[in-house]
Structures are given as C-alpha cells and as structure tokens.
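**Student:** Sequence first, predicted coordinates after that:
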Amino acid sequence: MKCYYAKSTEAHDPIFRLYLGTMARNAEQAERARLLLAGLDRLDLPVTEPGPIPRELLEKVHTKELLDFLETGWAEWKKLPPSGPEVVPNVHALNSEKTYPKHIVGKAGWHMGDTSAPLGEHSWQATLGAAAAAHDAAKAVLEGDSVAYALCRPPGHHSSADVVAGHCMLNCAAVAAETLRGTHAKVAVLDIDVHHGNGTQDIFYERDDVLFVSVHATPETYYPFYVGYDHETGRGAGAGYNLNIPLAQSTGDDGWCDAVASGLDRVAEFKPDALVVSLGLDAHENDPLQGLKVTFDGFKRAGSMISSAGLPTVLVQEGGYLSPDLTTSLVAFLAGYTGRDIDL
C-alpha cells in the first residue's frame, strides 16, 4: 500500500480553540501526525512526499476567494496591530443580504465557520501538502494500485467550497474524488469519521456523479449540530445521492459496523468506479472528543468490510485526536483492510 505524507504539516500546530465559552488548546495538534506515522511504521508502510497539486484542481473543489484567503490571510492579519498569532474570526456573515468584504477581519468571518480552524503562519503550506497527499494517493489508484493512503493534516471534511471549520482547511476527500473523476464517471465517498462530513456533503450535494455516505454521531447532540440528519438526501440532480446514517453517542462496535455495512450497501447500489474513504479514527471509545464507543476490533472489522467491497480505494485521513490509542486505531483499520493478522 502506497502512503503519502507531506512534512510541511509539521509546522502547522494550531493553538486557539473556543470550547463551552472557554479558551482551550486546539485539538488538531502536530502530534497527531507523529502518532499516525507510528502506526504506519508498525505496519512497515513507508511514506512518500507528495508532489505539487495543480491550482486548477483546487478550484474544482473550492472558490478562488477561499483559496486566496488561505494563502494570504495570515500575512494580511499580521499587518493589523496588535493582532494575535492566528487568524480567528470574531464576526460572521449571517444576513441574507451580504457583500464580500475587503477587510481581513470580514474575510475571516466570511470564510471561517467557527473558531476551531485558526489560520497560522504555516497553515497554507500544510493544507496544500495535505491536499497534495490526497491527490497523489488518488493518482496512484488511477495508475492501477488497488488502494492508497493519504495522511492528511489538517483534515478537510468539514470544509465546504467557501468555508473552513472544525479543524479542517482544504477538503482533501473532495480533492481525491475530483482527481478520480478526471478518469472515472462515478465516484463514491464513504465518511466514517465520528463527525458528519458536512463540507464534503455540501460540495457534492447537487451532483449525481459523486455519491456521499456518512456514518457519524447524531448531530442532535454533537458537532456539527446543524447538518448530518437522515432527511438530507441531496438536491436537484443530486437528489438521492446523499445518505446520512446518524448514530446515538452510546453506539459501539456492532451498531457502528452495521451502519458502515448499510453505507457500503448503498455504495454497491451506486456502482462507482472508485471509492474515497474519509478515514476518521475519532469514533474510538477513548478519543478525547467522545463521540462514539468503537474499539480496535470495530475498526478492524470496518477495514475488512470496506476492503471486501472490492473497489479501487483512496483512504484519506480525517480526525482522530490525541490519545494513546490513536496509533493502534490506525493499525487496526489497516490490518483489517489488508487482512493482516497483527497483535493489537
């Protein structure tokens, strides 16, 4: 299995996060990558540095305004004395009538959906590297590999075409899907992160060439709260090509694996040419964000089920936060996917 990881991610180590009215350390820390790389080491899977990603591909996923903001926003922000070390929004464009702002504070509120994805000095290069890893993994699959893995940091599935949020910046799963669409007529995205992939859903919601399926903790009590319900099935040409499977936060291995199996049934019905998996590992019972109760065995079972679908597959890393079990969660999933008998 080819694995891709950009070292530029290591300089992206966000600080700010607002949680329940208090300032907290951001959960999307650089240490996450080291824990995931340790999992690849346990499986003797070396990583390859990805090449550059074409700007025109990014513009198929995101607006030019968002890309410009991510690229230049921090430098604009630092011209404002006394600005903090990261771009964090303090106002949002909520009115039905609105005009795109010229000021960086206005742009921050336009393009940032919450305070958990602050933009720092090195965030643009890091998210470019993450998207490039997803792009190269998809290219490997197009060139004949049955599966490839992209260790993407920061993750991307909460980012829509024009808004970043939830620790995410460039939507790497959407980048992988668009790369595959360059050759394939139909692509499915299966998101098994504990959070609903609201950004990915939004990007493909009106399309019938990309099926989106998400298995996640119920938004009734969990982020992103406003989207991820089972009545959201697509719009226009995309009607019927969006499936959400929300689960109670008490759900463990059996219920979660049953939901993944249901998602795979819908994927099989769609008959895609290739599959993108938004591989969040934050459904684990010991993940600090406490969304679901999945164990290592659950991840191993899910890996085996997804592999058995028999589709050319790009695995795109999403969430999974600082826990001693993050490394083993990745090992468990990939061991299940590859059929390796490994001591967890």
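**Tutor:** On my side now, so go ahead.
**Student:** okay, CA-based contacts and neighbour counts for the rest of this
**Tutor:** Will do.
**Student:** Just give me the neighbour total for the residue lying closest to Leu330 once chain neighbours are set aside.
**Tutor:** Distances taken as C-alpha to C-alpha, 6 or more residues apart in numbering place Gly39 nearest to Leu330, at 6.0 Å, with adjacent residues excluded. Look at Gly39: counted by other C-alpha atoms under 10 Å, it has 20 neighbours.
**Student:** you'd agree Gly39 is up against Thr327?
**Tutor:** Yes - counting by C-alpha atoms under 8 Å, Thr327 is a contact partner of Gly39 at 4.7 Å.
**Student:** Show residues contacting the longest strand along the chain.
**Tutor:** In the chain, with assignment by DSSP state E, the single longest strand is strand 210-217. For strand 210-217, the surrounding residues in contact (C-alpha atoms under 8 Å, 6 or more residues apart in numbering) are 177, 186-197, 200-201, 204, 228, 241-249, 256, 259-260, 263, 267, 270, 291-292.
**Student:** What's the ChimeraX line that selects buried ones from those residues?
**Tutor:** The ChimeraX selection below is limited to those of these classed as buried (16 or more other C-alpha atoms under 10 Å):
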select :177,186,187,188,189,190,191,192,193,194,195,196,197,200,201,204,228,241,242,243,244,245,246,247,248,249,256,259,260,263,267,270,291,292
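**Student:** Which of the contacts of strand 210-217 fall within strands?
**Tutor:** Val187, Ala188, Val189, Leu190, Asp191, Asn242, Leu243, Asn244, Ile245, Pro246, Leu247.
**Student:** another one to put next to it:
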Amino acid sequence: MKTVFSTIQLTHAPTHEISDGQLKPAVEIPSRAQIVLDTIRERRLGEVIGPEDFGARPLRRVHSPEYLAFMESFWERWTAAGRSSEAFPFVWPVRSLRSDPIPDHIDGLLGRYSMDAGTPLGQHTFEAAKASANTALTAAKLVQGGERSAFGLCRPPGHHAGIDFYGGYCFLNNAAIAAQWLRDYGAARVAILDVDYHHGNGTQAIFYDRSDILFLSIHADPKQEYPYFLGHADETGVNAGTGFTRNWPLPLGTSWEGYQQALNEACRWLLVYKPDYLVVSLGLDCFQDDPISGFTFTSDDFTALGQRLSYVDVPTVFLLEGGYAVDALGQNCVNVLQGFIKG
C-alpha cells in the first residue's frame, strides 16, 4: 500500500490547547505524523510518496469562499493586530447573536469561523492544512487510478471541519474533499466510514442532504463526549439525503467486542449501498491508552479492524484523523493497514 505524506504538514506545531477548562500542552502535534511515518518505513508497508498540488478548486467544492479567504489571510490579520502567539477564539455567534454581517476585527472573525476554543491557529496552519488536503487527494487519485487502497498520512486531521468553520484540531475536511473529488471525477457513489472515537460532525453536515455520498460513523456517545452537539442515532439525513447518514453512538468504556457489532452493521450498509469507493476517516483514538478516549481497544484490535474492512471489497482510501497516544500511534495505524492488506 502506498502512503502519501508531505513534510509541510509538520509546520503546524501548536504548543497549547484549551482543554478541561485549562491551558494545557497540545496533543495534536507534529510527532504524531512522524511516528506513523517511521513505523510505515520500519514495517515496510510500501512506497512513501509526496502529494500533488491540486490547487484551490477541490477545497472550494467543499468549503465556502469566505472561510477559505479567512484561513488564507488569518496570520496577516493576526499580526497586523499586534499579535504574535498562536490564536484562540473567545466569543461565538450563538443563539440570539448574529453571524452576519461578518465582523471586521480578527477576534470576531475567529469566533465566526470556529466551533471551539481548543484549536489554535498559527503562522503555518493553513499551509499545513492545504498540504494535508493534497495528501488526501493524492491518495484518492491513486485509488481512482486502480490501486486497491492507499493511505493519506494527513495531519492536521479534518473530520470536524465544516463548510465554514474549523475545530477539533481540524481546518480542512480531508475526507469530504477526497470524496467530493472522486465524485467530480467519475464516481457515481462514494461512502465515508468514520471510525474515529469522536463523531465526524463536519463531514456529516457537509453531505447531510445528499444521497451520492453515504456517511457512516461509529463513535463515543455525544451526550458524554466531544463534539456533544452532533452524532446521535436519530440523525439520518434530510431531503434527498434521508437515510444516507447513519450514526452508531457507543457508551464510554466500549471494547472491541462491543464496537465490532456496530462495525458489522456499518459494513452491511456498505454492501447494500455498493459505493464505487470507500473513504475511511481513520481515527486511532479508540485506543485504551489514548489521553482523550474512553474506549478500550488494544493494538491487536486495530489489526482486526483492518481485516474487517477488507471484506467489504471496495477500493479504499485511508486518511489519518485522530489518535493521541503518540508512542503507540504508528503501531496502531500500521496494524489497521496491514490487516486490510492481508485480509
């Protein structure tokens, strides 16, 4: 299996995040990608290649022009306001507040285009996010070109980013961008399976009214876990998309034995839908030692996950999402990919 990766993705290097009501050391850090890359090479998964530059059009097919313009100009605006550190929002246009007209001040813009206070923006964030999106697109192109599977070593991750907002360490929605690109270049149907511990709220929202991209997510119950406000079982799509979103929210403490029941059901949906391609949002934070997880996967369970996905027998694009137990992240990631290859 080929891996796609760009060192530009390492330039987004946050030092802190706001979590549990405190300013804490960041967990979405460059070493996450580096250890995965090192393990891929150590275990000889396959060739590692750099991404192509797909330009702005695939990003515009998913994200709003206003949001992309904000991301592009953020650092210039931030420093023009006399700021130099990484940026956190502190006010949001909730409920009775207005989101339009769009504010001129950078603090208002940060609130307008964010969903949480735990995702810092820095000087190199947007360049790294674009490189991550190009990584996802290149992996999709490999599979479209005939490869059975490919791995996009995406960092920063993407599945929490919506049409016009960032959050959950995500800035551009890599899975959505890859799925839309596959549709634009010939696929009649694409499925996205999100196996991250946290619900992929951004991906769901982007495709919620569409039937040409099926979204399936297995995750911690949002009544108990981030992102809290999306990912419930009764969310199944609207209008033309009715029935084409499926969520399996699971209780904290879920083990592989409990998880695989939901996974088997999700795979049955894939067999019925018969997508031309499958995009897997490969979160690895179901691991028992992950610092922000409440599930109890072992490293061997990730091998079983990959094996189960291989039975679906659909050309598959794997894209890295979460996973913050850095020391075990490479092993857990490659276990999934090798489990898929060996079936």
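**Tutor:** That came through fine. Given the structure is predicted, the values throughout are model-derived calculations rather than measurements.
**Student:** so what number do they get for TM-score?
**Tutor:** For this chain pair, the superposition-based TM-score is 0.96 by TM-score structural alignment, normalised by the length of structure 2; 339 aligned residues with a C-alpha RMSD of 1.2 Å.
**Student:** I'd guess the residue nearest to Leu330 of structure 1 is in a strand, am I close?
**Tutor:** No - with DSSP: H, G, I helix; E, B strand; the rest coil as the criterion, Gly39 of structure 1 is helix rather than part of a strand.
**Student:** Return the residue of structure 2 aligned against it.
**Tutor:** Counting by TM-score structural alignment, Gly39 of structure 1 corresponds to Thr39 in structure 2.
**Student:** What is the helix or strand containing Gln34 of structure 2 packed up against?
**Tutor:** Element membership of Gln34 of structure 2, judged by DSSP states H and E, is helix 31-42. Using 3 or more C-alpha pairs under 8 Å, 6 or more residues apart in numbering; DSSP states H and E, the elements in contact with helix 31-42 of structure 2 are helix 326-342.
**Student:** Out of the ones in strands among the contacts of strand 210-217 of structure 1, which comes closest to Asp287 of structure 1?
**Tutor:** Leu247 (16.5 Å; C-alpha to C-alpha).
**Student:** Can you find the partner of the closest one in structure 2?
**Tutor:** Using TM-score structural alignment, Leu247 of structure 1 pairs with Leu250 in structure 2.
**Student:** Ok, Asn171 of structure 1 next?
**Tutor:** Asn171 of structure 1 maps onto Asn173 in structure 2, by TM-score structural alignment.
**Student:** ok, its match - how many residues close by?
**Tutor:** For Asn173 of structure 2, using other C-alpha under 10 Å, the count is 29.
**Student:** how close does it get to Pro156 of structure 2?
**Tutor:** 10 Å (C-alpha to C-alpha, to the nearest Å).
**Student:** would you list every one of the strands in structure 1?
**Tutor:** Under DSSP E, structure 1 gives strands at 2-4, 18-19, 22-23, 47-48, 147-150, 187-191, 210-217, 242-247, 274-279, 313-317.
**Student:** Which of the ones you listed sits closest to Val61 of structure 1?
**Tutor:** That would be strand 210-217 among the strands of structure 1, by C-alpha to C-alpha, at 12.6 Å.
**Student:** what range in structure 2 does that closest one sit on?
**Tutor:** So strand 210-217 of structure 1 sits over residues 213-220 in structure 2, by TM-score structural alignment.
**Student:** That stretch against structure 1, how far on average?
**Tutor:** Compared with structure 1 after fitting, stretch 213-220 of structure 2 has a mean deviation of 0.4 Å; criterion: mean C-alpha distance after the TM-score superposition for structure 1.
**Student:** how about that stretch: buried residues?
**Tutor:** Neighbour count says stretch 213-220 of structure 2 has Ile213, Leu214, Phe215, Leu216, Ser217, Ile218, His219, Ala220 buried, by 16+ other C-alpha under 10 Å.
**Student:** same check, this time on stretch 266-280 of structure 2
**Tutor:** In terms of neighbour count (16+ other C-alpha under 10 Å), stretch 266-280 of structure 2 has its buried residues at Ala266, Cys267, Trp269, Leu270, Tyr273, Lys274, Pro275, Asp276, Tyr277, Leu278, Val279, Val280.
**Student:** and these as a markdown table, adding distance to Asp300 of structure 2?
**Tutor:** Below are the buried residues of stretch 266-280 of structure 2 laid out as a markdown table (distance: C-alpha to C-alpha, whole Å):
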| residue | distance to Asp300 of structure 2 |
| --- | --- |
| Ala266 | 21 |
| Cys267 | 20 |
| Trp269 | 25 |
| Leu270 | 24 |
| Tyr273 | 29 |
| Lys274 | 28 |
| Pro275 | 28 |
| Asp276 | 29 |
| Tyr277 | 26 |
| Leu278 | 23 |
| Val279 | 22 |
| Val280 | 19 |
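**Student:** Can you pick out the most distant pair from those residues?
**Tutor:** Once C-alpha to C-alpha is applied, the buried residues of stretch 266-280 of structure 2 give Ala266 and Asp276 as the farthest pair, at 16.2 Å.
**Student:** ok, back up a step: pretty sure the match of Gly39 of structure 1 contacts Asn332?
**Tutor:** No - Thr39 of structure 2 lies out of contact with Asn332 (C-alpha under 8 Å); the separation is 9.7 Å.
**Student:** Cool, thanks, talk later.
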